[in-house]
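Colleague: got a predicted model here, sequence first, then my questions.
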Amino acid sequence: MADFDDLLTANRSFADSFSLSGFDGIARAGVAMVTCMDSRIDPLNMIGLKAGDAKILRNPGGRVTDQALVALVLGVNLLNVERILVVEHTRCAMATSSEDELKRRLGESSGRDAEWMTLGAIDDQRRTIEADVIRVKTHPLISDAVSVGGFLYDVDSGLLEPIV
């Protein structure tokens, strides 16, 4: 476990001032966000929230995958989610490379064939955001009363651009 010593030390410091003990896990601000796993994205801070306020779902490209949709359904129906943001971002590797290019790069890096994987490259971010918002809005277990918006986050300015 020595590879994790720095992180465990940081965790002990975090635990010293931990304030969410006993928290029931609802989204205090009623917000859920689906966004990319990119480390340039700070989901809570970018919308003025803090731990406990929102459900944050992250994956390559910030796509509303089947699993993300399950989490959103649970969030809406059981965890106080009333607003959902679908957030992709500028300069995303999933949107600046083709599926074939990503597979080639992955194969080169791993030394193994990656052709069998579906990685989910994004051809058109705006169209993808619109499609993912529609996917959320039309799900039978997500009420029409839930607000759903699609955004493009600029990793160089920190601004969210409303798309749909």
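Modeller: Right, received. Where do you want to start?
Colleague: going forward, measure contacts and count neighbours with C-alpha atoms only.
Modeller: Fine.
Colleague: and Asp154, how far from Cys36?
Modeller: 12 Å (Cα to Cα, to the nearest Å).
Colleague: between those two, what contacts are shared?
Modeller: Common neighbours of Asp154 and Cys36 (criterion: Cα atoms under 8 Å, 6 or more residues apart in numbering): His89.
Colleague: of the two, which one has the most company?
Modeller: In this comparison of Asp154 against Cys36, neighbours counted by other Cα atoms under 10 Å, the higher total goes to Cys36 at 22 against 16.
Colleague: list the contacts of the more buried one.
Modeller: Applying Cα under 8 Å, 6+ apart, we find Cys36 in contact with 58-63, 87-89.
Colleague: ok, Leu79 next?
Modeller: Contacts for Leu79 were tallied using Cα under 8 Å, 6+ apart; they are 25-27.
Colleague: picking that back up, most neighbours among the contacts of Cys36, which one?
Modeller: The most neighbours of any of those, using other Cα under 10 Å, belong to Glu88, which has 30 neighbours.
Colleague: sec struct for that residue, please.
Modeller: In three-state terms, and counting by DSSP: H, G, I helix; E, B strand; the rest coil, Glu88 is strand.
Colleague: so it is in contact with Thr35, correct?
Modeller: Yes - the criterion here is Cα atoms under 8 Å, and Glu88 meets it with Thr35 at 5.9 Å.
Colleague: quick one: common contacting residues for those two?
Modeller: Contact criterion Cα under 8 Å, 6+ apart; residues bridging Glu88 and Thr35 by contacting each: 61-63.
Colleague: for comparison:
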Amino acid sequence: MSTHNELIARNARFAATFDRGDMPILPQLRTLIVTCVDARVDPAHILGLDLGEAIVTRNNGGRVTKAVIEEIVTLTVLVGAATGGQESAFNIVLLQHTSCGAQRLADPQLQGMLQQKFGIDVSEYAITDQAADLMTDISRLANAPGMPDAMTVSAMLYDVATGAVQEVAPVKSLAEYRAANVDAAVPMAE
């Protein structure tokens, strides 16, 4: 059986007992998780999430990129419009992991090749020190226009060898992070 056919068969089993078609569009936990594309890192398994509880966005390294910021701001506006202007802030969880392939993006030769061949600059998203990189990502959120003060953010590091998460940054509102002046990190490139 091909992978495609296996996935279709798995969906048929899922759909046979599916009874949650009336779930609301807003995630029950009002949570948005930014994490890595790595197949070993599935927030539903790691954090015990159920269908409809959280929004998950993934990219190389689970970094806060310009695209991630644009997605969060857009979601905030859409949720605000859908709820008649009610509070539209999410709880943002930044979830990186050990043994991440994005650590290779710190290699100047790889950076040069990606820049030269494809015009892709990965230098500011390379993972060099996960705790510091997560704080940089919090800074990017705090300094991004359109992010509500009430938006909360926290950061965790998942250990792929043990299955445990370690809290790197506690839950705080962006207003608290702004007041603490987290803007010492590298600003987002245009």
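Modeller: Sure, I can see it. For clarity, every value in this text was computed on a predicted model and none was experimentally measured.
Colleague: quick check: TM-score for this pair?
Modeller: In this superposition the chains share a TM-score of 0.80, using TM-score structural alignment, normalised by the length of structure 1; 157 aligned residues with a Cα RMSD of 2.6 Å.
Colleague: re the thing from before, as TSV, the contacts of Cys36 of structure 1 with distance to Met46 of structure 1 would be great.
Modeller: Conversion of the contacts of Cys36 of structure 1 to TSV gives the following (distance: Cα to Cα, whole Å):
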residue	distance to Met46 of structure 1
Arg58	15
Asn59	17
Pro60	19
Gly61	17
Gly62	15
Arg63	18
Val87	11
Glu88	13
His89	12
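Colleague: list the contacts for the residue found closest to Glu130 of structure 1 once you drop the neighbours it is linked to in the chain?
Modeller: Counting by Cα to Cα, 6 or more residues apart in numbering, Glu130 of structure 1 lies nearest to Val164, which is 6.2 Å off, once chain neighbours are set aside. Shown in contact with Val164 of structure 1 (Cα under 8 Å, 6+ apart): 129-130, 133, 149-151.
Colleague: what segments of structure 2 are strands?
Modeller: Using DSSP state E, the strands assigned to structure 2 run over residues 31-36, 54-59, 91-97, 152-158, 165-173.
Colleague: I'd like those written out as TSV, with distance to Asn143 of structure 2 added.
Modeller: Rendered in TSV, the data for the strands of structure 2 read as follows (distance: least, Cα to Cα, whole Å):
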stretch	distance to Asn143 of structure 2
strand 31-36	17
strand 54-59	20
strand 91-97	15
strand 152-158	13
strand 165-173	13
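Colleague: Thr128 of structure 2: which of those strands is closest?
Modeller: Comparing those against Thr128 of structure 2 with Cα to Cα, the closest turns out to be strand 91-97 (12.0 Å).
Colleague: that closest one vs structure 1, average distance?
Modeller: Between strand 91-97 of structure 2 and its aligned partner residues in structure 1, the average distance after superposition works out to 0.8 Å, using mean Cα distance after the TM-score superposition for structure 1.
Colleague: got a list of contacts for that strand?
Modeller: Strand 91-97 of structure 2 is contacted by residues 30-36, 41, 61-63, 130, 134, 151-160 when judged by Cα under 8 Å, 6+ apart.
Colleague: the residues you listed, buried ones only, as a ChimeraX selection?
Modeller: The buried subset of the contacts of strand 91-97 of structure 2, as determined by 16 or more other Cα atoms under 10 Å, is captured in ChimeraX by this line:
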select :31,32,33,34,35,36,41,61,62,63,130,134,151,152,153,154,155,156,157,158
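Colleague: how far away is Ile120 of structure 2 from Gln111 of structure 2?
Modeller: Plainly put, Ile120 of structure 2 is 8 Å away from Gln111 of structure 2 if you go by Cα to Cα.
Colleague: can you check Ala89 of structure 2 too?
Modeller: Taken as Cα to Cα, the spacing of Ala89 of structure 2 relative to Gln111 of structure 2 amounts to 35 Å.
Colleague: of these two, who's got more company?
Modeller: Each of Ala89 of structure 2 and Gln111 had its neighbours counted (other Cα under 10 Å), and the higher figure belongs to Ala89 (23 against 17).
Colleague: tell me the contacts of that one?
Modeller: With contacts taken as Cα under 8 Å, 6+ apart, Ala89 of structure 2 has the following neighbours: 30, 76, 148, 150-152.
Colleague: how about a cut-off of 6 Å?
Modeller: Contacts here follow Cα atoms under 6 Å, 6 or more residues apart in numbering; on that basis Ala89 of structure 2 touches Met151.
Colleague: what about it, distance to Val37 of structure 2?
Modeller: Ala89 of structure 2 is 24 Å from Val37 of structure 2, by Cα to Cα.
Colleague: repeat that for Ser154 of structure 2.
Modeller: For Ser154 of structure 2, the distance to Val37 of structure 2 (Cα to Cα) stands at 19 Å.
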